[in-house]
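>>> would you be able to build a 3D model of this:
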Amino acid sequence: MNGITMWMEKYLVPVAAKIGSQKHLVALRDSFIGILPATLTGALAAMVSAIVTTFPQSIQQMVLGPTKFSQLAPEDVWTLANTPIIGDLNNISALVNQGTLTVIGLIFAFSWGYNLARAYGVNDLAGGVVAVATLFAGLPNQMPKFLDALGVSDAGVAATDKINGVLTGQGLAAWKPLFAAAHMDAGAYFTIIIMGALAVIIYAKLMLADITIKMPESVPPAVAKAFLAIIPTITAIYAVSLIYYIIDKLTNDSVINLITHYIAEPFQILSQNIFSVLIVTLFVSIFWFFGLHGPNVLAPALDGIWLPLGLNNQALYFQVHSEGIRDLVARGAIDKAHAINGDYVSLWVRGSWDAFVWFGGSGGTITLILAILIFSKRKDYKTVGRLGLAPGIFNINEPVLFGMPIVLNAIFFIPFLIAPLVAVIIAYVATMLHWVDPVVSAVPWVTPPIMNAFLATGFDWRAIILAIVNLAVTFAIWTPFVIAANKMEEPEL
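Next up, the predicted model:
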């Protein structure tokens, strides 16, 4: 054990420490954190829609049982969609969803540009503007396809009566670009990360090289600051636009489509493999064992790959609700390669860890606390357990990780690694076998265990059972090591 620990301290920890402090990755992590308010607002809208449509049906199904529920006539299935005020709230939530999840890629673009520019120590507001402009510069114009579908062309302007005569006497040039919503949601993340980084880095380097327009001191600071960013912004946006243009001419396709097809999709398909999920889970625990914040170190993978899949599930759930999600899963539409009419459901997303694995935080430490309070005979452990119980209920486990400590604690290293791996396997298999719905809603990470799983799966009552099973299994894994720790002497104070 000591040999393994020394090897990891020598070779793994320095690499992880560098990753955790690398400014581009730190900026990326902070960018995902920055869009959390919009993500959770969209999740709230999805929950309201679920309460109106799915939640009453889930309760009815739980009371009657799946067989009797399936035999109900449509008019006998509970719903609140037509209830006054509640139905209006559902419609308002649709607008909230439109302003958050539908354009979450656009929101992320600003957050990414802002945080990356801040990492370079330059005008962060202008950095956000550069990233947003970079996104829109590369979006393919859908207007020609739209007009072709309507049978409208310059040669037949009379056909514009189909669209209220907006084009009458003006020709197609009167139309502004039309962008697809699918290019502004979470599907744009990879393009924003790559092209946005390129543009903002060019902008930042020119700012740092002082290739700017300097205004007299008499000019108000806000105006002077804006003028400083003009040349770097022009250069950056023209540079990425030139790349967009050349690639479009060479491939007859847009950069966002190419990145999605050749970079994002392979990573996301690979992410649904159980081994990928287990590897990430394992390294989160390993990093924490050495005192490094595992989810933060691996945020580029967790948030860059699994978070967009979760947002895709959430956006889809808002439209089709639980029955639609189950239908897609049953028909095998579990990745983009097997999408049905463009729709697919990911079985494992970023929120799956919080719902079914990391109870009380990484390692499932809420069950460790319970095992300590029940079985431990050590006063120091019981003291830390009592202090860590309340935060642990809300998935804050730093008091336990550093108070026990679990960090560099050889006796707790094994359960800290094994417990989440076993929980992942159980949850993954249960989801794959359709015993429980996949996670379809971004629930705040501080939501207590069991409730988190119930809300995250769109009020699937079976998620409660799965969460309880994983809690029991995790508790059973931690308990023998807590009992074994009783034989160790308490440290002298």
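>>> contacts, neighbours, all on C-alpha from now
Noted.
>>> which residue packs closest to Ser93, ignoring adjacent ones?
Nearest residue to Ser93, sequence neighbours excluded (CA to CA, 6 or more residues apart in numbering): Ala45, at 4.8 Å.
>>> if I look at that neighbour, how far off is Val132?
According to CA to CA, to the nearest Å, Ala45 and Val132 sit 25 Å apart.
>>> which of those two has more neighbours?
The neighbour comparison of Ala45 against Val132 (other CA atoms under 10 Å) goes to Ala45, with 27 against 23.
>>> I have a second one here; can you model it like the first so I can compare?
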Amino acid sequence: MAENNKENFLNEKVIPFFNRISSARHMVALRDGMTAAVPMIIIGSLFMIVGQFPVKGYLDFMTHIFGPNWANVVQYVTNASFNIMGLIAVAGISYSLAKSYRDIDPFSAMIVAIAAFILTIPLQVGKDGGLLIPLKQFDSSGLFTALLVGLFVTDLYVWLMHKNLVFKMPDTVPPAVSNSFAALFPGAISLFVVWLIRIGVEATPMKSIPNVITFFLQDPMSKVTNTLGGALVIELVICILWFFGIHGANAISGIIDPIMYAALAANAAAMKAHQPLPNIITKTFFDNFVHIGGCGATLGFVILMTFVAKDQEMKALGKLSIAPAFFNINEPVIFGVPIVLNYRIIIPFILAPMANIIATYFAMKMGWVAKTIGIYPPWTTPPFLSGILATGHISGGIMQLFNIVMDTIIYYGFFKSMDRAKLKVEQKATD
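Predicted structure coming up:
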């Protein structure tokens, strides 16, 4: 009876509530806007694997054939695709949101949003005195700013358009020209507002809009040490930031990485001196035992999508994502499912890496698994191999396999719920 009441409560109250949220105008715009980046992410992932394939013999062979700069040349495509995720997101979100309103030209709104996004980025002065835009702000590092700008500026632009603050052209003027001039006053006012916000932020210790998140995280994160509790806090912050479209690992890397690398260096020094390794929580601990398949430990989820999904969309995305996932590249899943702002998947997205931390920590503490020895395998090294390299022992690889199985089990129930929901939508569309 109690179980039935619980199920009725979920079906009648909780699920409809989240369904209303997910179908809201702005949530749909966020989903559709970020989905626009998926093809570029998949293309960039494939070229990244080619340029960073973690086998020394392969790298030496490619260097011998194509020269020492070959990897940089290959990854021109990766840079051109991965490094514009924020730019694609702001364009896609703005276009989708503007299109949902009546009598609004979405293309004009998108152009204004792109200009506003670039306006938030602090420019750098080149050697020749010219102004340079840091490309890093166009990638996932600037994604949160892109989400806010895409929504806020577009809504402001639409509101101004509905107030008839437009420059009207004669009816004989072609629509493309008329729409461009109609955007003149709303676009100018929108950019003026963003400009004022930027000036206000620059007058604070944060110095620039992209620094706002890092500024508020810096003090609390700098106090977290390499303990089990600290590792869990770090991972919770990373996952929550990713849920809101912020690259969590990048956002706190400047604060946490020095601590993690120092712990790894201490292990390397202890090993060289033939002393017990002092630290469990290190940089390689996170990269190789926690983020298996990428942040959120999504390899298990991708395996389910590829081999278990009944919904054709999920299965197709799984097949496209499985190869990058084995090299710890999970942007195709993050933005393709999407995981960002997806209430159906946020719980396992947090629980899976948390479980990896706890299981690996106690296995290493009990001496069942070797600690990380100071070697830092490339982050694209596939599981099992990276575990062996990171610990210098096969127990590291076995621990990774255990974590993958555990992650798959954690994701399974939530995956099945999502798969069923998507399958119903697919079947309705074909009826």
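>>> give me the TM-score for these two chains.
Here the TM-score for the pair of chains, by TM-score structural alignment, normalised by the length of the second structure, is 0.60; 341 aligned residues with a CA RMSD of 5.3 Å.
>>> re earlier: which helix or strand contains the aligned residue in the second structure for the residue nearest to Ser93 of the first structure?
Matched to the second structure by TM-score structural alignment, Ala45 of the first structure sits across from Phe47. Phe47 of the second structure is part of helix 38-52, with elements assigned from DSSP states H and E.
>>> that helix: what's the following helix or strand?
That would be, after helix 38-52 of the second structure and using DSSP H and E, helix 56-66.
>>> residue most distant from the centroid, the second structure?
Thr172 (46.7 Å; CA atoms, centre = their mean).
>>> helix/strand/coil for the equivalent of that residue over in the first structure?
Aligned by TM-score structural alignment, Thr172 of the second structure pairs with Ser218 of the first structure. The three-state assignment at Ser218 of the first structure reads coil, by DSSP: H, G, I helix; E, B strand; the rest coil.
>>> measure Ser218 of the first structure to Ile201 of the first structure for me?
Ser218 of the first structure is 30 Å from Ile201 of the first structure, by CA to CA.
>>> helix or strand right after whichever strand or helix holds Glu235 of the second structure?
Glu235 of the second structure is part of helix 228-243, with elements assigned from DSSP H and E. On the C-terminal side of helix 228-243 of the second structure, the closest following helix or strand by DSSP H and E is helix 248-272.
>>> which elements pack onto that following helix?
helix 212-222, helix 228-243, helix 283-285 (3 or more CA pairs under 8 Å, 6 or more residues apart in numbering; DSSP states H and E).
>>> which one of these is the most hemmed in?
helix 283-285 (a mean of 25; mean count of other CA atoms under 10 Å).
>>> what does it rub up against?
257, 260-261, 263-264, 372, 376-377, 390 (CA atoms under 8 Å, 6 or more residues apart in numbering).
>>> show me where the stretch 251-400 of the second structure has strands.
Assigned strands in the stretch 251-400 of the second structure: none (criterion: DSSP state E, counting those that start in this stretch).
>>> now the helices for it?
283-285, 299-307, 312-326, 331-336, 346-365, 385-391, 394-430 (DSSP state H, counting those that start in this stretch).
>>> run a quick neighbour tally on the closest residue to Met169 of the second structure other than its chain neighbours.
Counting by CA to CA, 6+ apart, Ser178 is the residue found nearest to Met169 of the second structure once chain neighbours are left out, at 5.8 Å. Ser178 of the second structure: 16 surrounding residues under other CA under 10 Å.
>>> do you know how far Ser178 of the second structure is from Pro106 of the second structure?
14 Å.
>>> likewise Leu87 of the second structure?
16 Å.
>>> also Ile345 of the second structure?
Distance from Ile345 of the second structure to Pro106 of the second structure, by CA to CA: 31 Å.
>>> would you agree Leu317 of the second structure is in contact with Ile334?
No: counting by CA atoms under 8 Å, Leu317 of the second structure stays clear of Ile334, with 11.1 Å between them.
>>> between these two, which has more neighbouring residues?
The residue with more neighbours, out of Leu317 of the second structure and Ile334, is Ile334; 23 against 18, by other CA under 10 Å.
>>> now check the first structure for the residue matching the more buried one.
By TM-score structural alignment, Ile334 of the second structure lines up with nothing at all.
>>> OK, contacts around Phe267 of the first structure?
Counted by CA under 8 Å, 6+ apart, Phe267 of the first structure has contacts Ile305.
>>> one more time with 10 Å
Applying CA atoms under 10 Å, 6 or more residues apart in numbering, we find Phe267 of the first structure in contact with 260, 301, 304-306.
>>> just Trp353 of the first structure next, same as before
Here Trp353 of the first structure is in contact with 277, 281, 359, 361-362, 420, 423-424, 427, 439, 453 (CA under 10 Å, 6+ apart).
>>> could you dump those residues into CSV with distance to Gln319 of the first structure added?
Output for those, formatted as CSV (distance: CA to CA, whole Å):
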residue, distance to Gln319 of the first structure
Val277, 27
Thr281, 31
Phe359, 30
Gly361, 31
Ser362, 32
Pro420, 32
Ala423, 30
Val424, 28
Ala427, 25
Val439, 15
Ala453, 21
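>>> show me which of the residues you listed is closest to Leu101 of the first structure.
When the contacts of Trp353 of the first structure are compared for distance to Leu101 of the first structure (CA to CA), Val439 wins out at 15.9 Å.
>>> could you pull up the residues touching the closest one?
Per CA under 10 Å, 6+ apart, neighbours of Val439 of the first structure: 310-311, 313-314, 317, 345-356, 431, 453-458, 460, 463.
>>> what number of residues lie near the closest residue to it other than its chain neighbours?
Among residues not flanking Val439 of the first structure along the chain, Thr457 sits closest, at 4.4 Å (CA to CA, 6+ apart). Using other CA under 10 Å, Thr457 of the first structure has 26 other residues around it.
>>> quick one: Thr457 of the first structure and Leu466 touch, right?
No: the criterion here is CA atoms under 10 Å, and Thr457 of the first structure misses it with Leu466 at 11.3 Å.
>>> list residues touching both of the two?
355, 436.
>>> how about the contacts of Phe267 of the first structure, which pair is most distant?
Going by CA to CA, the pair spanning the contacts of Phe267 of the first structure furthest: Thr260 and Ala301, at 15.9 Å.
>>> residue nearest the centroid of the first structure?
Leu307 (2.2 Å).
>>> which residues touch that one?
So Leu307 of the first structure contacts 32, 186, 189, 299-301, 313, 348-351, 442 (CA under 10 Å, 6+ apart).
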